[in-house]
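Student: Sequence first, predicted model second:
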Amino acid sequence: MNNSLVEQGKAQKFSAKNIRVTCSDYWSSYAEVFDPDTHQSVGKHTGLTNHVEGFNATARHGLGRLTRQTLSFSKNKENHEAVLHAFILQYNQEMMQKYQTR
């Protein structure tokens, strides 16, 4: 792939405004979701999926409805989406405050 994301074992950083490639692990279903021209399957050793994996763990920890076999899962799709939306808004606000105070 041109403009390899990994140079000398360190991942390049991309801003959200300038994403040129999407990275995922080797799960075959990603081929149906991501644009094949910009998608790159990578192993865990590259570190390119760390941020999204960290967010997923935070979301599962903060929202019991995202864990398996939970009693708090919304049966109504709109309620489930509203709670997830509220969580993401709060998470983004906390991250903005965290990085603005540095």
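Tutor: Sure thing, it's come through.
Student: from here on, contacts and neighbour counts on C-alpha atoms
Tutor: OK.
Student: Nearest residue to Val21 in space, ignoring adjacent ones along the chain?
Tutor: Thr38 (4.5 Å; CA to CA, 6 or more residues apart in numbering).
Student: contacting residues around the residue sitting nearest the centre point of the chain?
Tutor: Centroid-nearest residue in the chain, with CA atoms, centre = their mean: Val52, separated by 2.9 Å. With contacts taken as CA atoms under 8 Å, 6 or more residues apart in numbering, Val52 has no neighbouring residues.
Student: for comparison:
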Amino acid sequence: MVVGDRSAGTARRLWSALPRGYRTGVIVFTDFLASYRAVIPAPRHRAAGKGTGYTAHIERFGLTLRSRCARFARKTRTCSKCPRNHLGALWYFIRLYSQSRP
């Protein structure tokens, strides 16, 4: 996981954080943002819209995150102003969610 905006720099940090085997063996589906095209090698990258269903699992994860953690919902009063606390809550949720999956 990498936290940041959707710039090429953040995409580069995420791509380099992936294990080498993952970077060479899979196809990555993203939306049509140019920063992904600039970072992910062409043989591994496919741009796909929401209608294709290829990005549905990550969209579902985002909804699950906002449903289960009030701090990630829009216009909430439970959001910490400290970025470190916000990041810690995100890490905690992702680890707990990953352990609960079969």
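Tutor: Yep, it's here. A quick note: this is a predicted structure, and the numbers were derived from the prediction, not measured.
Student: Could you quantify their similarity as a TM-score?
Tutor: Comparing the chains after superposition, counting by TM-score structural alignment, normalised by the length of the first structure, produces a TM-score of 0.63; 79 aligned residues with a CA RMSD of 2.1 Å.
Student: which residue lines up with the residue nearest to the centre of the first structure in the second structure?
Tutor: Aligned counterpart of Val52 of the first structure in the second structure: Ile58 (TM-score structural alignment).
Student: follow-up on the earlier one: tell me which element the residue nearest to the centre of the first structure falls in.
Tutor: Assigned by DSSP states H and E, Val52 of the first structure belongs to helix 50-62.
Student: What are the buried residues along that helix?
Tutor: When burial is assessed from 16 or more other CA atoms under 10 Å, helix 50-62 of the first structure yields the following buried residues: Ala59.
Student: Which helix or strand lies directly C-terminal to that helix?
Tutor: Of the helices and strands lying after helix 50-62 of the first structure in sequence (DSSP H and E), the nearest is helix 77-100.
Student: So what angle separates the directions of that next one and helix 50-62?
Tutor: Our comparison of helix 77-100 of the first structure with helix 50-62, counting by axes from the mean of the first three to the mean of the last three CA atoms, to 10 degrees, yields an angle of 120 degrees.
Student: Give the buried residues for helix 77-100 of the first structure.
Tutor: Residues of helix 77-100 of the first structure classed as buried by neighbour count (16+ other CA under 10 Å): Leu84, Tyr91.
Student: Likewise for stretch 27-39 of the first structure?
Tutor: Going by neighbour count (16+ other CA under 10 Å), the buried part of stretch 27-39 of the first structure is Tyr30, His39.
Student: where's the nearest residue to Ala8 of the second structure once chain neighbours are set aside relative to Pro41 of the second structure, distance?
Tutor: Residue nearest to Ala8 of the second structure in three dimensions, not counting chain neighbours: Ser35, with 4.4 Å by CA to CA, 6+ apart. Applying CA to CA, to the nearest Å, the value for Ser35 of the second structure to Pro41 of the second structure is 12 Å.
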